[in-house]
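**Student:** missing the sequence, but the structure's below:
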């Protein structure tokens, strides 16, 4: 067998493995979606998602749907989003299982904790957005509405806003993971990352100004956690590098 044929077979086997992992990830999301669709149902899930907005509206006010099929499609989209979040550990595990054969032993030991922590941090970011940011921002915006106006947000516009905010805060809470990976892979050092702390703070507020609504509170609620989590990442990265240095020193002593 020639080297070219071996390379071709290896490439095909990788494609087959990739398809298998993708199918398992999709099946896990669809499975959770079917369960949530049957119970508690898309309407209940959307009502829970809309609760922060409804709490800020005048009593008796409801949200509106301007599209013909919007009352059906928006709750289904929310249920699909919830299904993906619940199945996220399985999706990330399938991604890890695909790349694991090409990793070294010490890289495999790092991969699983990173998958677990990144999933947990992303969900924590969404929870912070739902329980803290939405409640604060919606009440702040409602307090500025003139008495002659009755707010009645469209459910599709609300869903787009919520998904953007969830994504922004979920990614923001991944900052410690990004810092650890940058240091762990040797791209940079903890000392250099500490030197650019001022630039990171400025960038955090610029990103918050672009992603969040044009009010100071929501911008601060995104920028402040980003800066804080950056510092948390530096602490953990320094701890990991210290442990690695101690392990290397111990190995040299044994030799």
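**Tutor:** Structure's in. What do you need? Treat the numbers as computed from the prediction; the structure is a model and nothing was measured.

**Student:** make it CA atoms for all contacts and neighbour counts henceforth
**Tutor:** Noted.

**Student:** residues of the helix or strand where residue 9 lies that come out buried?
**Tutor:** In this structure, residue 9 sits in helix 3-38 according to DSSP states H and E. Neighbour-count burial for helix 3-38, counted by 16 or more other CA atoms under 10 Å, picks out 18, 21-22, 25, 28-30, 32-33, 36-37.

**Student:** Which elements pack onto it?
**Tutor:** Judged by 3 or more CA pairs under 8 Å, 6 or more residues apart in numbering; DSSP states H and E, helix 3-38 is in contact with helix 70-86, helix 88-99.

**Student:** ok, now with 6 Å
**Tutor:** helix 70-86 (3 or more CA pairs under 6 Å, 6 or more residues apart in numbering; DSSP states H and E).

**Student:** in this structure, which spans are strands?
**Tutor:** Ranges of strands within the chain: none, based on DSSP state E.

**Student:** Counting neighbours, what do you get for the nearest residue to residue 168 once chain neighbours are set aside?
**Tutor:** Nearest non-adjacent residue to residue 168, counting by CA to CA, 6 or more residues apart in numbering: residue 211, 7.1 Å away. Neighbours of residue 211 under the rule other CA atoms under 10 Å: 17.

**Student:** quick one: residue 211 from residue 187, how far?
**Tutor:** Note on residue 211: its distance to residue 187, by CA to CA, to the nearest Å, is 27 Å.

**Student:** before we move on, what about residue 205?
**Tutor:** Residue 205 is 24 Å from residue 187, by CA to CA.

**Student:** list the buried ones in stretch 51-58?
**Tutor:** For stretch 51-58, burial by neighbour count (16+ other CA under 10 Å) applies to 52-54, 56-57.

**Student:** Let me fix that, I meant to ask about stretch 198-217.
**Tutor:** For stretch 198-217, by 16+ other CA under 10 Å, it's 200-201, 204-205, 207-209, 211-212, 217.

**Student:** Stretch 55-74 too?
**Tutor:** 56-57, 65, 74.

**Student:** One more: stretch 163-172?
**Tutor:** Quick answer for stretch 163-172 (16+ other CA under 10 Å): 165-172.

**Student:** List the contacts of that stretch.
**Tutor:** Identification of contacts with stretch 163-172 by CA atoms under 6 Å, 6 or more residues apart in numbering yields 122, 125-126, 226.

**Student:** circling back to that earlier point, mind giving me CSV with the buried residues of stretch 163-172 and columns for distance to residue 70?
**Tutor:** Listed next are these as CSV, based on distance: CA to CA, whole Å:
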residue, distance to residue 70
165, 21
166, 21
167, 22
168, 25
169, 26
170, 26
171, 28
172, 30
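
**Student:** Presented hereafter is structure B, for comparison with structure A:
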């Protein structure tokens, strides 16, 4: 007999096979969304490619000696095809992000409490704008690093940059800047969860700032001073903002009355078993 309803136990948990079926269905839907997004990326390849190569084409070293046009070269028969496929896949990943993010959330959310879900909402609502701001900053500053190193090219020599090399450089810049801008968000989330206090952050604040500059010097593909500072300085500002938010949050917590403040050091705190049972029951209903 075919089951039309999931079997759950008294605590609202699903059996292992039901979890696997749920995961399979979520993965299929996510892959279908990614496939549709990749097809869309394939169709809009040309305007996206023009947008990606604009920082390089704005440099005088990008102009071929004879044609006077922006020149990027391919060094294989299938390089052009795989270039288009790679960019289409990346675009599909971005375009279909609402689909696969929702599928991921729908699979994980039933196992979270209401408070944990609220933190997840905060994370997702802030993570996407921060990543986009970091990627936009990378796009604006990428030509400075290119200009610095291509500036050593002699006047009678044409800089023939391969398409794969340039696309890899651009994607690395966008990902490094975008992911680094997520660092302050993790600090805030850990503080809201009670894992990281503002006092502990302030004790290691100098080392954290020093670590940001070291990471910016190592992680940026060009490793030039301008790109390093363009990544490090905004990250430090965002980190300081996250420290202030952590301080405000800890002060707000400290104003809450402590129900066990009047107890002696060697006195055990009383347990309200009825309240604990009510909270556990309420938590099970919201899972």
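**Tutor:** Received it, and whenever you're ready, just let me know what you need. Computed from a prediction, not measured in an experiment: that's the story for all the values here.

**Student:** Give me the TM-score for these two chains.
**Tutor:** TM-score of the superposed chains, computed with TM-score structural alignment, normalised by the length of structure 1, equals 0.84; 242 aligned residues with a CA RMSD of 2.6 Å.

**Student:** now the buried residues of helix 3-38 of structure 1 in JSON lines, with distance to residue 81 of structure 1?
**Tutor:** Shown next, in JSON lines, are the buried residues of helix 3-38 of structure 1 (distance: CA to CA, whole Å):
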{"residue": "18", "distance to residue 81 of structure 1": "23"}
{"residue": "21", "distance to residue 81 of structure 1": "20"}
{"residue": "22", "distance to residue 81 of structure 1": "17"}
{"residue": "25", "distance to residue 81 of structure 1": "14"}
{"residue": "28", "distance to residue 81 of structure 1": "13"}
{"residue": "29", "distance to residue 81 of structure 1": "9"}
{"residue": "30", "distance to residue 81 of structure 1": "11"}
{"residue": "32", "distance to residue 81 of structure 1": "10"}
{"residue": "33", "distance to residue 81 of structure 1": "9"}
{"residue": "36", "distance to residue 81 of structure 1": "11"}
{"residue": "37", "distance to residue 81 of structure 1": "12"}
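
**Student:** And those, which is closest to residue 96 of structure 1?
**Tutor:** Nearest to residue 96 of structure 1 among the buried residues of helix 3-38 of structure 1: residue 21, at 9.7 Å, using CA to CA.

**Student:** which bit of structure 2 covers stretch 90-105 of structure 1?
**Tutor:** Mapped onto structure 2 using TM-score structural alignment, stretch 90-105 of structure 1 spans residues 99-114.

**Student:** what does stretch 38-49 of structure 1 contact?
**Tutor:** Counting by CA under 6 Å, 6+ apart, 75-76, 79 sit against stretch 38-49 of structure 1.

**Student:** Show me what counts as buried in that stretch.
**Tutor:** Quick answer for stretch 38-49 of structure 1 (16+ other CA under 10 Å): 41-43, 45-46, 49.

**Student:** Make a markdown table out of those and add distance to residue 252 of structure 1.
**Tutor:** Below are the buried residues of stretch 38-49 of structure 1 laid out as a markdown table (distance: CA to CA, whole Å):
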| residue | distance to residue 252 of structure 1 |
| --- | --- |
| 41 | 60 |
| 42 | 60 |
| 43 | 62 |
| 45 | 57 |
| 46 | 59 |
| 49 | 56 |
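
**Student:** quick check: longest helix of structure 2.
**Tutor:** Secondary structure of structure 2 per DSSP state H: the longest helix is helix 114-150.

**Student:** orientation of that one relative to helix 97-108 in degrees?
**Tutor:** Interaxial angle of helix 114-150 of structure 2 relative to helix 97-108 (axes from the mean of the first three to the mean of the last three CA atoms, to 10 degrees): 140 degrees.

**Student:** and the corresponding residue of structure 1 for residue 194 of structure 2, how many neighbours?
**Tutor:** Here residue 194 of structure 2 is matched to residue 186 in structure 1, going by TM-score structural alignment. Counted with other CA under 10 Å, the neighbours of residue 186 of structure 1 add up to 9.

**Student:** how close does residue 186 of structure 1 sit to residue 112 of structure 1?
**Tutor:** From residue 186 of structure 1 across to residue 112 of structure 1, the span is 20 Å (CA to CA).

**Student:** Equivalent analysis for residue 235 of structure 1, please.
**Tutor:** From residue 235 of structure 1 to residue 112 of structure 1 the distance is 20 Å (CA to CA).

**Student:** follow-up on the earlier one: from the buried residues of stretch 38-49 of structure 1, which land in helices?
**Tutor:** 42-43, 45-46, 49.

**Student:** rewinding a little: could you measure from the match of residue 194 of structure 2 over to residue 239 of structure 1?
**Tutor:** Where residue 239 of structure 1 is concerned, residue 186 of structure 1 sits at a distance of 15 Å (CA to CA).

**Student:** next one: residue 182 of structure 1
**Tutor:** In terms of CA to CA, residue 182 of structure 1 sits 14 Å off from residue 239 of structure 1.

**Student:** and residue 138 of structure 2, what pairs with it in structure 1?
**Tutor:** Match for residue 138 of structure 2 (TM-score structural alignment): residue 129.

**Student:** Count the residues that sit near that match.
**Tutor:** 24.

**Student:** and the gap between the spatially most central residue of structure 2 and residue 56 of structure 2?
**Tutor:** Here the mean C-alpha position of structure 2 is nearest to the C-alpha of residue 179 (CA atoms, centre = their mean), at a distance of 4.8 Å. Remark: distance between residue 179 of structure 2 and residue 56 of structure 2 (CA to CA) = 23 Å.

**Student:** and if you look at residue 126 of structure 2?
**Tutor:** 31 Å.

**Student:** do residue 194 of structure 2 as well
**Tutor:** Taking CA to CA, one finds residue 194 of structure 2 at 46 Å from residue 56 of structure 2.

**Student:** Can you verify residue 279 of structure 2 is assigned to a helix?
**Tutor:** Yes: using DSSP: H, G, I helix; E, B strand; the rest coil, the assignment for residue 279 of structure 2 is a helix.
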